[in-house]
Each structure stands twice: as C-alpha cells, then as structure tokens.
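Chemist: I'd like to go over a predicted model; first the sequence, then the structure.
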Amino acid sequence: MARKVIDEPSEDVVAQARQERSERRSPFVRIAIFIRQVITELKKVVTPTRKELFGYTGVVLVFVVIMMVLVSGLDFGFSWLVSWVFGDGTLPGVN
C-alpha cells in the first residue's frame, strides 16, 4: 500500500505557535502576525497555466450547459405533467 504524505506543521512552527499563544500580545501585534501568516500561505498558492485555465473554463462551461438543459427539460416535463393532471391537457406555452 502506498504511503500518503501529510502536510503536517514542523516542530518549530508548533513551538512558535504555542509560545505566541501563551504570551499576551496587543491587537496590533496579533494583526501583524495574522497578515504575515496570510502572506506565507499565499506564497504556497500555485496558479494554473494559461492552457490549464482555458481547460478548466471549458469544463465549467460544458457542465453549466448540460445542467441548464437538464433543468430546462425537467421544468418542461413537470409543467406539462401538472397541466395535464390539473388543467386542460395542452402543452404550456403552446396555443
């Protein structure tokens, strides 16, 4: 079985977090620490290449079109069924 690699914080990070937690800091220092941590996390973000971005966009657009067709078909089918059961049996929107 393959061993999974888990992104766990290092011992230094954990020790530093415990030390910071134990010390009472002013709100401005805590905001500065937060902003520093946000910047550190943003440096880890990997942006997609242009080719990947167009691929992802195409997948999303195709999925949205398929879902629109599915929901439109269900809406038309249920409206016809309700019209047939409770109405005169004609198709809605067709005179």
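Modeler: Looks like it came in fine.
Chemist: going forward, measure contacts and count neighbours with C-alpha atoms only.
Modeler: Fine.
Chemist: Which residue would you name as the spatial centre of the chain?
Modeler: Centroid check for the chain by CA atoms, centre = their mean gives Val60 as the closest residue, at 12.4 Å.
Chemist: also this one, for the comparison:
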Amino acid sequence: MARKVIDEPSEDVVANAKRDRAAKRNPFSRIALFIRQVFAELKKVVTPTRRELISFTAVVLVFVVIMMAIVAGLDWISGLIVVYLFGQPGV
C-alpha cells in the first residue's frame, strides 16, 4: 500500500522529538511538557456545526435501532430452535 505524504512526519517534528527525548527532565518539567502538548492538541479539535451534530446523532440512533432489531431477531430465532430441540417447557 502506498504511503501518503501526510502520513510521514515532518523533519522538525522528528528533530523536536529527538531533542526532547535526549534531554533529561525532572518530573515536574515532564508534567508541564505533557500539559503543553495536551493544550496544543486541544487547539486542533474542530467542533461540529449544529447540522453536523444532528446528522451524526441521527446516524448513530439509526445504527443502534438496526443492531437492536438484528439482535432481537437472532434471539427470537434461537428461542425457536431451542423450543424445537428440547420441546415446550413444563410439558
């Protein structure tokens, strides 16, 4: 499978990672670095619009209803098979 250019990290990211790894840090600076990285990642988050949110919610609800119907159908079929194999309970 061909790799995309997006999948490859840029040189400055690799250089920063190597420099950070090489530097021995005390626990407090490592925690501060982690928090800075968390905030940097949170700035990249894109909030969906109202229309997208409603659309995503509808897709999830439809999927859940379909899965419930499949599980209920399999449960009903397996119940019929059990009654056929072992007979009516209490008879």
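Modeler: Sure thing, it's come through. This one's a predicted model, so the numbers in the text were calculated from it and none came from an experiment.
Chemist: tell me the average deviation of the lengthiest helix in structure 2 from structure 1 after fitting.
Modeler: Secondary structure of structure 2 read by DSSP state H shows that its longest helix is helix 50-86. Its matched residues in structure 1 lie on average 0.6 Å from helix 50-86 of structure 2 after superposition (mean CA distance after the TM-score superposition for structure 1).
Chemist: What separation do you get for the residue nearest to the centre of structure 1 and Glu41 of structure 1?
Modeler: 27 Å (CA to CA, to the nearest Å).
Chemist: residues contacting Thr49 of structure 1?
Modeler: By CA atoms under 8 Å, 6 or more residues apart in numbering, no residues touch Thr49 of structure 1.
Chemist: I would like the range of structure 1 that aligns with stretch 19-38 of structure 2, please.
Modeler: The aligned range for stretch 19-38 of structure 2 in structure 1 is 19-38, by TM-score structural alignment.
Chemist: How about the matching stretch, which residues are buried there?
Modeler: By neighbour count with 16 or more other CA atoms under 10 Å, stretch 19-38 of structure 1 contains no buried residues.
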